[in-house]
Structures are given as C-alpha cells and as structure tokens.
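Undergrad: Compute the structure for the input listed below.
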Amino acid sequence: MDPPATYRCRNCQTPIAYRDELLSKSYMVVVDPFGIQAKTGQAFLFSDARNIVFGQKQETNLITGVYTIASIFCSNCGEELGWKYLQASEARQKFKEGKFILELSKISKHF
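TA: Sure thing, here's the model as predicted:
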C-alpha cells in the first residue's frame, strides 16, 4: 500500500498534514490588509496538523467575522504556515473552531 499524500512545509519538507485531513481548498487569506505583516493568498482548511508549534492567541477580524486564532509554525524550521481557529464569534462560523488554515504559498503536496 502506498503511503498517504502529505502536505509539507515548503521550506524544509517536514510533514504537516495528510490529504484525507483536507476539508476545503476554497479559502483566501486576507489578514490585516493595512498592517506591516499582511498575509494574502489562497489557503486550505485542514481538520488536523502535526509537527507544528503555536504562537500566542490573538483576536483577528477576517472577511467572515471575528475569530480568536493562534499562528502556527513549522516545528523544524520555524516557518509561519498559517493558523488554528480557536474560537469564532458568529454561530454560523463555529464549524471552523479547532481547524487549521495552511497558506498554499507555505506548503507543498507530496505523493
């Protein structure tokens, strides 16, 4: 049996998530568009992630509402990969709680 496809840190190739944990490819990252460290681009939503470390909790205003998130970083090289949704302020966005956003520009798929 072939090993499952993985998504890896683009910087150091550390495995971050499995293909069967991918929930959606239809996310666009637009965080703090007027800030010094703005993030933009396509992102994927995953049910789980591994080989990561968490940054501090923060409240952020995204297109779909206000969330409490924690940035996630590769545990091997320290590259910022995206974030984990900790809490959603709106009831219709609660499904995102506990899920992970990985920025497409920071990961690569391996078969």
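Undergrad: use CA for all of it now, contacts and neighbours both
TA: OK.
Undergrad: what number of residues lie near the closest residue to Ala70 other than its chain neighbours?
TA: Take Ala70 and drop its neighbours on the chain: the residue closest to it by Cα to Cα, 6 or more residues apart in numbering is Lys57, 4.6 Å away. Close neighbours of Lys57, defined as other Cα atoms under 10 Å, add up to 14.
Undergrad: same deal with the one 5 residues further on?
TA: Counted with other Cα under 10 Å, the burial measure for Leu62 works out to 13 neighbours.
Undergrad: and it, what does it touch?
TA: Val30, Val31 (Cα atoms under 8 Å, 6 or more residues apart in numbering).
Undergrad: Distance of it relative to Leu45?
TA: In this view, Leu62 and Leu45 are 15 Å apart by Cα to Cα, to the nearest Å.
Undergrad: To check against the first, give me the structure of this:
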Amino acid sequence: MGMVYRIYLEGERIYGCANCKTHLATIHSMMSRAFNGQHGRAYLFETVVNIIEGEPIDREMTTGKHTVRDISCCKCRTVLGWKYDRAFEPLQQYKEGKYILERNLLVDVQ
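TA: Model (predicted):
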C-alpha cells in the first residue's frame, strides 16, 4: 500500500478525528445535529473527507432498515460513524450517500 494523502479543509469550523486531529468535515457540510450514533449524539454530514469506507451491511435502526458502511479515519483507523448507502423506507431516502459522525469522536481543529 502506498502513501495516503490527506485533504486539509479550510473554513470557520472544521471537525477532525478526536484521536489524531485529521480533518473530516466543515460546519457547512453539516445537515443535522439531531441524530444518535452507537455511543451518543451524532451529526449528519453531506460530505466527509479522509475516511476509509467498510463493506456494506444491512442494519435495523430506529428509523428502519438501512444499508450502511462503517467509516474510519484514514490515518489512525478509528471508527467514526457510518455512511448510508440505502434507506428502505421512502421517508428516510434523503440519508442515502450521507455520513454520520459521532460527536464524542470529533474535535474542532483549525
């Protein structure tokens, strides 16, 4: 495996991995703060960078069945949340292609 090049984000508020501070997303790509992750509160993002996506798996969640992929930091491999590939409920399909990042696994970086 070759070198992994990381993307550095710019803006007024940047969220990074709490473990290694790798840039992940900006406040402008945040869609909602009203989500729950496996370990507490979570945020829904339109775009996230510097991640590794796992294999798709079907999970039964509080809002119905979804196909998701766990996402990890590309530097330290900490599992940060998941990506929605498919929502089986029509009212949940707005989540497809979006990302959940767990709040307690994020830090503000500048």
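Undergrad: Assign the residue nearest to Ala70 of structure 1 to helix, strand or coil.
TA: strand (DSSP: H, G, I helix; E, B strand; the rest coil).
Undergrad: What's it aligned with over in structure 2?
TA: Mapped onto structure 2 by TM-score structural alignment, Lys57 of structure 1 lines up with Pro56.
Undergrad: Isn't its match up against Arg69?
TA: Yes - at 4.7 Å, Pro56 of structure 2 and Arg69 qualify as touching, with contact defined as Cα atoms under 8 Å.
Undergrad: how many neighbours does Val107 of structure 2 have?
TA: Residues near Val107 of structure 2, counting by other Cα under 10 Å: 18.
Undergrad: check which helix or strand covers it.
TA: Using DSSP states H and E, Val107 of structure 2 falls within strand 106-109.
Undergrad: For that strand, which helices and strands make contact with it?
TA: Where contact means 3 or more Cα pairs under 8 Å, 6 or more residues apart in numbering; DSSP states H and E, strand 106-109 of structure 2 is packed against strand 14-17.
Undergrad: post-alignment, the strand it packs on versus structure 1, mean distance?
TA: Mean deviation of strand 14-17 of structure 2 relative to structure 1 after superposition (mean Cα distance after the TM-score superposition for structure 1): 0.4 Å.
Undergrad: Quick check: what element follows that strand along the chain?
TA: strand 23-26.
Undergrad: Mind listing residues that contact that following strand?
TA: 7-17, 45, 47-51, 109.
Undergrad: which residues in structure 1 does it match up with?
TA: Aligning strand 23-26 of structure 2 against structure 1 (TM-score structural alignment) gives residues 15-18.
Undergrad: what residue of structure 2 matches up with Ser89 of structure 1?
TA: Correspondence of Ser89 of structure 1 to structure 2, assessed by TM-score structural alignment: Phe88.
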